[in-house]
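**Student:** Could you work out the structure for the sequence below:
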Amino acid sequence: MSNTLEGLLRRQERTTMADKVYLDIKRLLLSGMIPPGQKVTLRGLAKGIGTSPMPVRDAVTRLVIEGALNMLPNRGLRVYKPTSHEFHEIVKLRCCLEGYATKEAVAVINQKTVNKIKASIRKFDRLGHKKEMDMAAVIEANRDIHFTLYAAAGMPRLETMIENIWTQIAPLFALSMNSADRRSEKWESFDHHNTLLQALLARDGQAAQDAVVADIRDAAAYIEHIANLSD
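**Tutor:** A predicted model of the protein is given here:
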């Protein structure tokens, strides 16, 4: 009996380590620190998150299945970059899923969560208007706005679906925010976030949904303009 329990504990420890590495790589992708289409290696990813290559292998397999990484014929890896057709599909899915999550969240959201979203919006605004921007911090603040809102809907499966799509598309959105010809003061997100906040304060689900969808569509339009997506 004791031997059986000991084996179970070892398996649980490995699972926990694998999950941690998977989440670390996922955060690296969500931060936009790796450009879309860039080739990566197990060793390079391991160095990026501060671990050995061995536990990275299982995490990479999961991310390939989720579509965030592409396996190349030579067993190399590339950060996913969608075709134009795939990108249009992703935008439609984001509008549907994130718009729905927003409307569901507004129906049950409490003031504490609204205040947390407000603080993240103010942080995004402050960071986005700095002369010397910390882009990773800006992206994280933007993520906090959206996922605090989506989590408030109390629908974890929906939230996971949205996060998986974000993991695929995050490098492209980071590329658009880093574009030299798009100064941060011109970002439409500032207005969309403020409109979202006003809708949350008024508990207006439709207005909040409209703000999120407009934010997605405006960002997507700019990405399509600069990203040179293939057909």
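**Student:** going forward, measure contacts and count neighbours with C-alpha atoms only.
**Tutor:** Will do.
**Student:** which parts of stretch 223-231 are buried?
**Tutor:** Residues of stretch 223-231 classed as buried by neighbour count (16 or more other C-alpha atoms under 10 Å): Ile223, Ala227.
**Student:** residues making contact with it?
**Tutor:** Residues from elsewhere that reach stretch 223-231 (C-alpha atoms under 8 Å, 6 or more residues apart in numbering): Lys81, Pro82, Thr83, Ser84, His85, Leu172, Phe173, Leu175, Ser176.
**Student:** Here is a second sequence; please produce its structure as well for comparison:
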Amino acid sequence: MRTNMRITMNDLNRETLQHNRLPDLVLDKLMEWIMSGKLLMGDKLNTEELATQLGVSRMPIREALSNLEKMGLAESIPYAGTRLVTLTKDDVRQIYIARTALEPVAARYACAKITDKQIEDLRRIQEEYKQIVSHDELDAVDVYQHNRLYHFSIYKASGLSRVCAMIESLWDNLSFFKLIYGQKLLDSKESRDSMIAEHQSYLDALERRDSDLIFQLLECNLKKRAEHIPYNSDAYFHEK
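**Tutor:** Got it, this is the predicted structure:
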């Protein structure tokens, strides 16, 4: 039977919790615990316990938990409360298979519709991404958010709003895995250069308006992700 790791009051400096920013600060702290491994997949998030541990009222806790749900990191279960999501290796594989079916199509349509201004915005996002991954110590949340911004700046240029909504849902479902694994994916200069080059290849294809190329690039890269999932359960779950 699993046991949840109790987080002590010492983990949070109460003096930093300014009243008007409490929900954001609570969310930041929960994200910090997820990234550090103090909170893992399947852990129950009890509003009253968290309020006591953090020394705040239940309202900012509820708002922070709601934001975790919107990010795809938590889920509300009837009669059980809120828990962090649980993803098996097969769950991750299936999500990548679905992404492989949708994202290359959205990129192909984007290639035909994208404007020069949207391409210029992508160049800027790419430069910001390069700066972020060049730091000695990566902020996994920042890396994840900029990577997501880059991809959706492409997909939304397609004008396929329903397809983009389905892709966004898949990214939400995968976000816990991506946040934890993202730290390991970019743990060397070689891996960081590879991700930058991957992004640049999409940008080059868009600039050339080569819809077949960007379709092939995305399909190939996503298939590789689906086939080679670096999944170590110890990184996501507490020991049973």
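**Student:** And the strands in structure 1, which stretches?
**Tutor:** 39-40, 69-71, 77-79 (DSSP state E).
**Student:** Leaving out sequence neighbours, find the closest residue to Lys118 of structure 1.
**Tutor:** Using C-alpha to C-alpha, 6 or more residues apart in numbering and skipping the chain neighbours, the partner closest in space to Lys118 of structure 1 is Leu197 (6.5 Å).
**Student:** so the one you found sits right up against Ser120, yeah?
**Tutor:** No. With contact defined as C-alpha atoms under 8 Å, Leu197 of structure 1 does not count as touching Ser120 (10.5 Å).
**Student:** before we move on, the earlier item: now that we have the contacts of stretch 223-231 of structure 1, which one has the most neighbours?
**Tutor:** When neighbours are counted by other C-alpha atoms under 10 Å, Leu172 leads the contacts of stretch 223-231 of structure 1 with 25 neighbours.
**Student:** what residue of structure 2 takes the place of that one?
**Tutor:** Using TM-score structural alignment, the equivalent of Leu172 of structure 1 in structure 2 is Phe177.
**Student:** Contacts only, for that match.
**Tutor:** Going by C-alpha under 8 Å, 6+ apart, the list of residues near Phe177 of structure 2 reads Leu87, Val92, Tyr236.
**Student:** Apply 10 Å and report the result again.
**Tutor:** 41, 73, 85-89, 92, 171, 230-231, 235-236 (C-alpha atoms under 10 Å, 6 or more residues apart in numbering).
**Student:** State the distance from Arg148 of structure 2 to Met59 of structure 2.
**Tutor:** 29 Å (C-alpha to C-alpha, to the nearest Å).
**Student:** what's the neighbour count on Glu6 of structure 1?
**Tutor:** If we define neighbours as other C-alpha under 10 Å, then Glu6 of structure 1 has 10 of them.
**Student:** Could you check which residue of structure 2 pairs with it?
**Tutor:** Checking with TM-score structural alignment, Glu6 of structure 1 has no match.
**Student:** Centroid-nearest residue for structure 1?
**Tutor:** Trp166 (3.6 Å; C-alpha atoms, centre = their mean).
**Student:** Give me the neighbour count for Ser175 of structure 2.
**Tutor:** 20.
**Student:** about what we covered before: aligned against structure 2, show me the partner of the residue nearest to Lys118 of structure 1.
**Tutor:** Match for Leu197 of structure 1 (TM-score structural alignment): Leu203.
**Student:** quick one: contacts for that match?
**Tutor:** Counted by C-alpha under 10 Å, 6+ apart, Leu203 of structure 2 has contacts Cys111, Ile119, Glu120, Leu122, Arg123, Gln126, Tyr150, Ile154, Ala197, Arg209, Ile214.
**Student:** Name the nearest residue to the fourth one, sequence neighbours excluded.
**Tutor:** By the measure of C-alpha to C-alpha, 6+ apart, the closest residue to Leu122 of structure 2 outside its immediate chain neighbours is Tyr150, 6.6 Å from it.
**Student:** what's the matching residue for the one you found over in structure 1?
**Tutor:** Match for Tyr150 of structure 2 (TM-score structural alignment): Ile145.
**Student:** Quick check: the gap between that match and Val212 of structure 1.
**Tutor:** Applying C-alpha to C-alpha, the value for Ile145 of structure 1 to Val212 of structure 1 is 11 Å.
**Student:** Quick check: of the contacts of Phe177 of structure 2, which lies closest to Asp193 of structure 2?
**Tutor:** Proximity of the contacts of Phe177 of structure 2 to Asp193 of structure 2 (C-alpha to C-alpha) peaks at Pro230, which lies at 19.0 Å.
**Student:** Tell me the counterpart of that closest one in structure 1.
**Tutor:** Using TM-score structural alignment, Pro230 of structure 2 sits opposite His225 in structure 1.
**Student:** And that match, how close does it get to Ser84 of structure 1?
**Tutor:** 11 Å.
**Student:** How about Leu63 of structure 1?
**Tutor:** Look at Leu63 of structure 1 and Ser84 of structure 1: by C-alpha to C-alpha, they are 21 Å apart.
**Student:** same deal with Arg183 of structure 1?
**Tutor:** 24 Å.
**Student:** Aligned to Gln77 of structure 1, what sits in structure 2?
**Tutor:** Residue 77 of structure 1: Leu, not Gln. By TM-score structural alignment, Leu77 of structure 1 lines up with Thr82.
**Student:** Pro156 of structure 1 now?
**Tutor:** Under TM-score structural alignment, Pro156 of structure 1 pairs with Ser161 in structure 2.
**Student:** Kindly report the same for Cys95 of structure 1.
**Tutor:** So, by TM-score structural alignment, Cys95 of structure 1 is matched to Thr100.
**Student:** ok, the contacts of stretch 223-231 of structure 1 vs Ala220 of structure 1, which is closest?
**Tutor:** Nearest member of the contacts of stretch 223-231 of structure 1 to Ala220 of structure 1, counting by C-alpha to C-alpha, is Phe173, at 8.1 Å.
**Student:** which residues touch that closest one?
**Tutor:** With C-alpha under 10 Å, 6+ apart, Phe173 of structure 1 has these contacts: 30-32, 35-36, 139, 166, 179, 219-220, 222-223, 227.
**Student:** so how far is Leu213 of structure 2 from the closest residue in space to the match of Leu77 of structure 1 that isn't next to it in sequence?
**Tutor:** Closest residue to Thr82 of structure 2 apart from its sequence neighbours, by C-alpha to C-alpha, 6+ apart: Ser76 at 4.4 Å. To Leu213 of structure 2, Ser76 of structure 2 is 41 Å away according to C-alpha to C-alpha.
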